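Novice: show me the folded form of this:
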Amino acid sequence: VKVVFKPSDLVEIGSETVSMKLVTNGDKDQVIGFLIEEYAPHGTTGAAEIRHEGEEVGTILEGEITL
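Specialist: Just a heads-up that it's a prediction; the model follows:
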């Protein structure tokens, strides 16, 4: 089981204004997802709501965000 990830292990799935790096061990049966997200000033994920079955938790290291 992989527990330490290097930046080169992360999978970028974001856009121009939001970097979303997926932390994954490549296991197709993985039941939890972890993203490292970085938003440009005034960045957004878009007008449409992102919906999924699951729960989210986050930590803001710098700045502020509107959910």
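Novice: could you use CA atoms for every contact and neighbour count after this?
Specialist: Will do.
Novice: distance of K21 from F34?
Specialist: 8 Å (CA to CA, to the nearest Å).
Novice: ok, those two, which is more surrounded?
Specialist: K21 (18 against 13; other CA atoms under 10 Å).
Novice: the more buried one in helix, strand or coil?
Specialist: What DSSP: H, G, I helix; E, B strand; the rest coil gives for K21 is strand.
Novice: thought E37 was touching it, still the case?
Specialist: Yes: K21 lies in contact with E37 (CA atoms under 8 Å); the separation is 6.4 Å.
Novice: for L35, what are its contacts?
Specialist: Neighbour list for L35: 20-23 [criterion: CA atoms under 8 Å, 6 or more residues apart in numbering].
Novice: sequence B follows; please return its structure for comparison with A:
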Amino acid sequence: MPLFSEDLDLLSQVLEKVCDERGLSRTTPEAERIGAVIIQLYRQGKRIHACIAGRPPQPTLK
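Specialist: Reported below is the predicted structural model:
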């Protein structure tokens, strides 16, 4: 599944929120690993941004 600029913007926001909550700089190896996992989950169809933002995930229409 290709990632478009809107996807990357969203994933960047999610990574920023996770790093802020954990007190991590986005340039650390741990943040890079977290970013890779976020991308992997997103490509698998997980809509984790809603969960991280405190909203329940919305069903995916097929």
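Novice: give me the TM-score for these two chains.
Specialist: The TM-score (TM-score structural alignment, normalised by the length of the second structure) is 0.25; 35 aligned residues with a CA RMSD of 4.3 Å.
Novice: quick revisit: now, which of the contacts of L35 of the first structure sits nearest E12 of the first structure?
Specialist: Of all the contacts of L35 of the first structure, E12 of the first structure sits closest to K21, with 4.5 Å by CA to CA.
Novice: list the residues that contact the closest residue to that closest one other than its chain neighbours.
Specialist: Leaving out its chain neighbours, the residue that sits closest to K21 of the first structure by CA to CA, 6 or more residues apart in numbering is E12, at 4.5 Å. Going by CA under 8 Å, 6+ apart, E12 of the first structure touches 19-22.
Novice: give me that answer again for 10 Å
Specialist: Shown in contact with E12 of the first structure (CA atoms under 10 Å, 6 or more residues apart in numbering): 19-23, 35-37.
Novice: next, count neighbours for C19 of the second structure.
Specialist: 19.
Novice: how close does it sit to R43 of the second structure?
Specialist: 20 Å.
Novice: go on, S12 of the second structure?
Specialist: For S12 of the second structure relative to R43 of the second structure (CA to CA), the value is 14 Å.
Novice: ok, which pair from the contacts of E12 of the first structure is furthest apart?
Specialist: S19 and V23 (12.6 Å).
Novice: joint contacts of the two?
Specialist: 12, 35-36.
Novice: just the helices in the second structure please.
Specialist: Along the second structure, counting by DSSP state H, helices occupy 5-22, 29-43, 48-52.
Novice: just the buried positions in stretch 19-38 of the second structure, please.
Specialist: Within stretch 19-38 of the second structure, the residues that count as buried by 16 or more other CA atoms under 10 Å are 19, 26, 31, 34-35, 38.
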